[in-house]
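Asks: Everything below, folded, please.
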Amino acid sequence: MTEMLKGTLEGIVLALLATGPAYGYEITARLRDQGFVDIAEGTIYALLVRLEQKGQVDVEKVPSEKGPPRKVFTLNAQGREALDEFWSSWAFLAERLAHLKAEGDK
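Replies: All right, here's what the predicted structure looks like:
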């Protein structure tokens, strides 16, 4: 499960950001609410840095009541394209896996 998650986590985070801007801890909390309880905050922060380097998210520093400013990540047009590609790949894989399962269940 962990290896499968590593291959899809970037798309999952892009999908979360498609629902609205968020900062790192908030993304981690939302993932945990969705059942991804074993994801470490450090993994998410590293992934967000990669998304920023790829130009798929915009970053804004927003003042925080509890310490230094937070980096809020927003999906941009390039990120939306990457998310569309992710969903397309996911649909293809899901269809192929369903077909293989059906063949195996015969």
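
Asks: use CA for all of it now, contacts and neighbours both
Replies: OK.

Asks: can you list the residues that contact stretch 18-31?
Replies: With contact meaning C-alpha atoms under 8 Å, 6 or more residues apart in numbering, stretch 18-31 is reached by 13, 16, 37, 39-41, 44-45, 48, 70-75, 80.

Asks: Tell me the span between the first and last residue of that stretch.
Replies: Distance across stretch 18-31, first residue to last, is 14 Å (C-alpha to C-alpha, to the nearest Å).

Asks: gap between that stretch and the chain center?
Replies: Distance of stretch 18-31 from its chain centroid, counting by C-alpha atoms, centre = their mean, to the nearest Å, is 9 Å.

Asks: Next, the second sequence, to be compared with the first:
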Amino acid sequence: MAIDEKFTAIRKGLLEFLVLKIIAAEKVYAADILAQLAKTDFATQEGTLYPLLSKMRREGLLDYEWQESEAGPPRKYYELTAKGREQLRETLDYWGKISGTVKNLGQK
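Replies: Predicted coordinates:
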């Protein structure tokens, strides 16, 4: 089994967290999110990202606004809602706890 296959579930579980982090930094277009993820071990495809963005919007974590584009039709630019910022804060806190747990387990 390839190493990527072993960690698919972990990567999938972390994708929403990473998308929250990316959108928290600035309003972004979906292609910008894909480009940022492509530079990491979390590279994903449109067919994964768009359903996730739709789910996150339905859950009230993010919203979007249409902006005119010089390169074609208007684009959706995503931003976090107050609920999305709170979710990110909670996830960052939890991530800190589990990272510490993983680091410290097995230490004497």
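
Asks: And the TM-score between them?
Replies: Here the TM-score for the pair of chains, by TM-score structural alignment, normalised by the length of structure 1, is 0.86; 102 aligned residues with a C-alpha RMSD of 1.6 Å.

Asks: Quick one, which of the contacts of stretch 18-31 of structure 1 are buried?
Replies: Buried residues within the contacts of stretch 18-31 of structure 1, counting neighbours by 16 or more other C-alpha atoms under 10 Å: 13, 16, 39, 44-45, 48, 70-75, 80.

Asks: From these, pick the one nearest residue 54 of structure 1.
Replies: Among those, residue 48 lies closest to residue 54 of structure 1 (C-alpha to C-alpha), at 9.8 Å.

Asks: circling back to that earlier point, okay, the buried ones among the contacts of stretch 18-31 of structure 1 in CSV with secondary structure and distance to residue 98 of structure 1 next?
Replies: Formatted as CSV, these follow (DSSP: H, G, I helix; E, B strand; the rest coil; distance: C-alpha to C-alpha, whole Å):
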residue, secondary structure, distance to residue 98 of structure 1
13, helix, 24
16, helix, 25
39, coil, 27
44, helix, 30
45, helix, 33
48, helix, 31
70, strand, 42
71, strand, 39
72, strand, 37
73, strand, 34
74, strand, 33
75, strand, 31
80, helix, 26
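
Asks: List the residues that contact the residue sitting nearest the centre point of structure 1.
Replies: Nearest to the mean C-alpha position of structure 1, by C-alpha atoms, centre = their mean, lies residue 13 at 1.3 Å. By C-alpha under 8 Å, 6+ apart, the residues touching residue 13 of structure 1 are residue 27.

Asks: Go again with 10 Å.
Replies: By C-alpha atoms under 10 Å, 6 or more residues apart in numbering, residue 13 of structure 1 lies in contact with 27, 28, 30, 31, 44, 47, 48, 51, 75, 83.

Asks: Which residue ranges of structure 1 form helices?
Replies: 2-17, 24-33, 41-53, 77-105 (DSSP state H).

Asks: will you turn these into a markdown table that also has distance to residue 62 of structure 1?
Replies: Output for these, formatted as a markdown table (distance: least, C-alpha to C-alpha, whole Å):
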| stretch | distance to residue 62 of structure 1 |
| --- | --- |
| helix 2-17 | 17 |
| helix 24-33 | 12 |
| helix 41-53 | 16 |
| helix 77-105 | 21 |
